[in-house]
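Participant: My questions concern the predicted model and sequence given below.
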Amino acid sequence: MQQRLRRTVAAVALAVAAVLGAGGWAAGTQQAVTGPPPGSAAWVADTTLGIRLPDPATAAPAEVAAFFAALPPARRDALAVRHPLVVGNLDGAPVPLRYRANALALAEERGHQLARAADPALTPRDRTAARERAERYRGLLDGGRQILAFDPRGRGQAAEVFGDLTAAPRTAVVVPGSDIDLLSFDRAADPYGTPAGMARALYEATGRGTAVVAWAGYTTPVGLGPDAATEDLARAGARRLDRLLDGLAVTTRPEAPATVFCHSYGSVVCGLAAPGPARASGLVVLGSPGMGVDSAADLDPRVPLWATARNGSDWIGNVPHVSVLGLGHGADPTGPGFGARPLPATGSHGHTGYFAPGTASLAAFAAVALGR
């Protein structure tokens, strides 16, 4: 008994030391954005069409899809114009309609931020933050980008599609890890460390034969600290990921559900979501601190699981794979006893280099995404 207690204390101490040694505990914690999209109350109360609109808080994506399928195009468009933040984030709504709604929502929110940036009643810091947001929204509006989701609440969330989501024979979803939000969704300085950069690289590596969704649709941890070492944000993210996958299943090809690529803390989100075969064709984890489960046997056995080898310069290798008193994310998915299928990582560097062109990991990701 004493020996077991000593091992437990040692494991906790090791986990804490690893976090502290990698940069220290981040101050404060993040509040997860949950629940229906902003504007849902006005949407539910809208009776202009003479029919009851599906409640975003309770309607399943299949119900949403059936509702829009019964509406003529003019009525769909009218709803997108009146309620862009709801329609743009409503899983199960027609994909082209969501793109249009999100473009409207981004333009509207950009106007709000520009007004804040010019408001002399705000502090200089708040005006600067408003200008940054407005510029971010402008960037998402440029060049015909296909924005599948946009939520300005908190640090902001977004999802972008590369390829033709409604026509592609196969679909993939990239789930990112810590420090990703609306402002860091797509960074030129670290192109393969962002969900948009990862998705773009995968789309090109498949010969543009797969539609890829860059999904920054949950509240991620910031820095290394309590949020990154625990599963609270991952649980909230898992529920949102489940709904996204349900929505894709009814708006794309149900016979070929998405392959989900889970980076870093995102692999905890994927492990807790544990999607079944109706939601996912496979799971791929990379740079993983663990999946919140003891082994692949704790996931749905009908959904293949691949684990990417960890390159020697990935700092995640210094994080102990333990789960003690709510701290840590459990067993190493790359370990021989975990039960995942191995993927190579030759040529990759660092924690965010697995999607870099020319790496063995990206070539393997493309093969998996194409169903090979």
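Facilitator: Okay, I see it.
Participant: Please count neighbours and contacts with C-alpha atoms only from this point.
Facilitator: Will do.
Participant: Correct me if wrong: residue 194 contacts residue 176.
Facilitator: Yes: here residue 194 reaches residue 176: they are 7.2 Å apart, a contact under Cα atoms under 8 Å.
Participant: Quick one: the strands in this structure, in order.
Facilitator: Secondary structure of the chain (DSSP state E): strands located at 146-151, 157-162, 170-175, 210-216, 258-263, 280-286, 305-308, 341-343.
Participant: Export these as TSV, with columns for mean neighbour count.
Facilitator: TSV is the format used below for the strands of the chain (neighbours: other Cα atoms under 10 Å):
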stretch	mean neighbour count
strand 146-151	26
strand 157-162	24
strand 170-175	28
strand 210-216	27
strand 258-263	27
strand 280-286	26
strand 305-308	22
strand 341-343	18
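Participant: Residue 229 is nearest to which of the ones you listed?
Facilitator: Among the strands of the chain, the nearest to residue 229 by Cα to Cα is strand 258-263 (15.1 Å).
Participant: hmm, back to that, pipe the strands of the chain into TSV and attach distance to residue 20 per row.
Facilitator: Output for the strands of the chain, formatted as TSV (distance: least, Cα to Cα, whole Å):
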stretch	distance to residue 20
strand 146-151	32
strand 157-162	28
strand 170-175	26
strand 210-216	27
strand 258-263	22
strand 280-286	23
strand 305-308	26
strand 341-343	30
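Participant: Minimum distance to residue 294: which of those strands has it?
Facilitator: strand 305-308 (13.6 Å).
Participant: ok, and what's touching the closest one?
Facilitator: 282-287, 296, 333-334, 340-345, 361 (Cα atoms under 8 Å, 6 or more residues apart in numbering).
Participant: Stretch 273-283 too?
Facilitator: 235, 238-239, 241-242, 245-246, 249, 254, 256-262, 270, 299-300, 302-306.
Participant: Against that first model, consider the following:
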Amino acid sequence: MRRYARTLVAFALATSVVTGTAGWVSTDAQQALTGPPPGSTQWRADRALGAELPDPERSTPGEVASFFAGLSSAERQLLVLRHPSVVGNLDGAPLELRYRANSLALIAADDSRYRSLAAPGRQILAFDPRGRGLVTEVFGDLRAAERVSVVVPGSDNDAGSFDRKVAAHGAPAGMARTLRTEAGPETAVVAWVGYTTPVGVGLDAATGTLAEAGAGRLTRFAEGLTADGLPEPAMFCHSYGSVVCGIAAPRLPATDLVVLGSPGMRADDVGALRTKARVWAAKDPTDWIDDVPNVRFAGLGHGADPADPAFGARRVPADEARGHAGYFAPGTDSLRTFAAIARGDAERAATAGAEGARALEGAAR
């Protein structure tokens, strides 16, 4: 009888996930984009260099980096010209080659949705036009940066919406751009739309299927950065992107995991993430995500609230942010703290969070 009662309670909580997110706003189930980059079949068959090329699916980013390190400049450029879609998405390949390869791939795509991405001066580190499209862009000088950050967005983001102008600081490119501006010229920030995100607030958003696929892609991407000689990044994970980061955490090379507007990380607390990274959490008082029940049952929901003190994450003040997409708005306490973390000044960021909490408590009295 006791077990039956617990089952009924858990079922009620799972049902509340549906009602707590204003119902299933979208039932547009998405198929996660997995596997190697487009053009991999032709790449595998190519013997232009007199030997097999590293398998895009099975080779580690470290193996890819070692392969390119052994090529001459002419051999590298030959591969860029023959296989731009593979080189442009190959984690571990030198970023300078990836920029050029993706520029060629965008021109070849000849798609009006991506015309702005092909503009001169943009640093596109990955581009895959399949499905809704995936894209990754760098802001700042990634090769020279002392500190690197990666923005991992949530639902409704893809290559077609990457450059949207409405609420620009809430879109992936806008988040990365404002963070880099605030953090300063010695940093670089990457906007990573490298996984298939949910559309709307529906079953995809309430389950971990897309996040599990995205976690593997995020881990490989971060490993590719370090294999190319770049610093371990700080991860800024928004909304459903925090689910991706939570699943990836045990194997993700990162200095910091910063989650904002999170529905949960599929972990009960910081210890359960099994990460060496510092873990931070932000949630502003007007964010609708606070209405989402923090439960996990029968595959629904993402568990404990990372912004709850019991979770054990460091606090990021967010009293000046507004709504679910306002954390990177210029002039906010959340953006100032994010910038301190991005610069590697974690102690100052922690102090800012503690001072903000004390000020809030004082105001309440």
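Facilitator: Yes, it's here. Not measured: the values here are computed from a predicted model.
Participant: rewinding a little: please list only the buried members of the contacts of stretch 273-283 of the first structure.
Facilitator: Listed as buried from the contacts of stretch 273-283 of the first structure are 235, 238-239, 241-242, 245-246, 249, 256-262, 270, 299, 303-306; burial here means 16 or more other Cα atoms under 10 Å.
Participant: picking up where we left off before, what's the closest of the strands of the first structure to residue 53 of the first structure?
Facilitator: The closest of the strands of the first structure to residue 53 of the first structure is strand 146-151. By Cα to Cα, the value is 19.5 Å.
Participant: tell me which strands and helices the closest one is in contact with?
Facilitator: When contacts are defined as 3 or more Cα pairs under 8 Å, 6 or more residues apart in numbering; DSSP states H and E, strand 146-151 of the first structure packs onto helix 84-88, helix 95-117, strand 157-162.
Participant: What mean distance separates it from the matching residues in the second structure?
Facilitator: Strand 146-151 of the first structure, aligned to the second structure and superposed, deviates on average by 0.1 Å (mean Cα distance after the TM-score superposition for the first structure).
Participant: got the angle between that strand and strand 210-216?
Facilitator: With axes from the mean of the first three to the mean of the last three Cα atoms, to 10 degrees as the basis, strand 146-151 of the first structure and strand 210-216 are set at 20 degrees to each other.
Participant: what's residue 153 of the second structure in contact with, if anything?
Facilitator: 171-172, 192-193, 237-241.
Participant: and the aligned residue in the first structure for it, how far is that from residue 215 of the first structure?
Facilitator: Under the alignment (TM-score structural alignment), residue 153 of the second structure maps onto residue 176 of the first structure. According to Cα to Cα, to the nearest Å, residue 176 of the first structure stands 7 Å off from residue 215 of the first structure.
Participant: Mutual contacts of the two, please.
Facilitator: residue 195.
Participant: Tell me where the stretch 151-300 of the first structure has helices.
Facilitator: 195-205, 226-229, 232-251, 266-273 (DSSP state H, counting those that start in this stretch).
Participant: how far out from the middle of the chain is the last one?
Facilitator: Think helix 266-273 of the first structure. 10 Å (Cα atoms, centre = their mean, to the nearest Å).
Participant: do the same with the shortest one
Facilitator: Counting by Cα atoms, centre = their mean, helix 226-229 of the first structure is centred 17 Å from the centre of its parent chain.
Participant: That helix vs the second structure - mean distance after superposition?
Facilitator: Helix 226-229 of the first structure, aligned to the second structure and superposed, deviates on average by 0.4 Å (mean Cα distance after the TM-score superposition for the first structure).
Participant: equivalent range in the second structure for that helix?
Facilitator: The aligned range for helix 226-229 of the first structure is 203-206, by TM-score structural alignment.
Participant: OK, contacts around the residue lying closest to residue 206 of the first structure once chain neighbours are set aside?
Facilitator: Among residues not flanking residue 206 of the first structure along the chain, residue 366 sits closest, at 5.1 Å (Cα to Cα, 6 or more residues apart in numbering). By Cα under 8 Å, 6+ apart, the residues touching residue 366 of the first structure are 202, 205-206.
Participant: Neighbour-wise, give me the winner out of the residues you listed.
Facilitator: Ranked by neighbour count (other Cα atoms under 10 Å), the contacts of residue 366 of the first structure have residue 202 at the top, with 29 neighbours.
Participant: and it, what pairs with it in the second structure?
Facilitator: Alignment note: residue 202 of the first structure maps to residue 179 in the second structure; criterion TM-score structural alignment.
Participant: Isn't its match up against residue 188?
Facilitator: No: counting by Cα under 8 Å, residue 188 is not a contact partner of residue 179 of the second structure; they are 9.1 Å apart.
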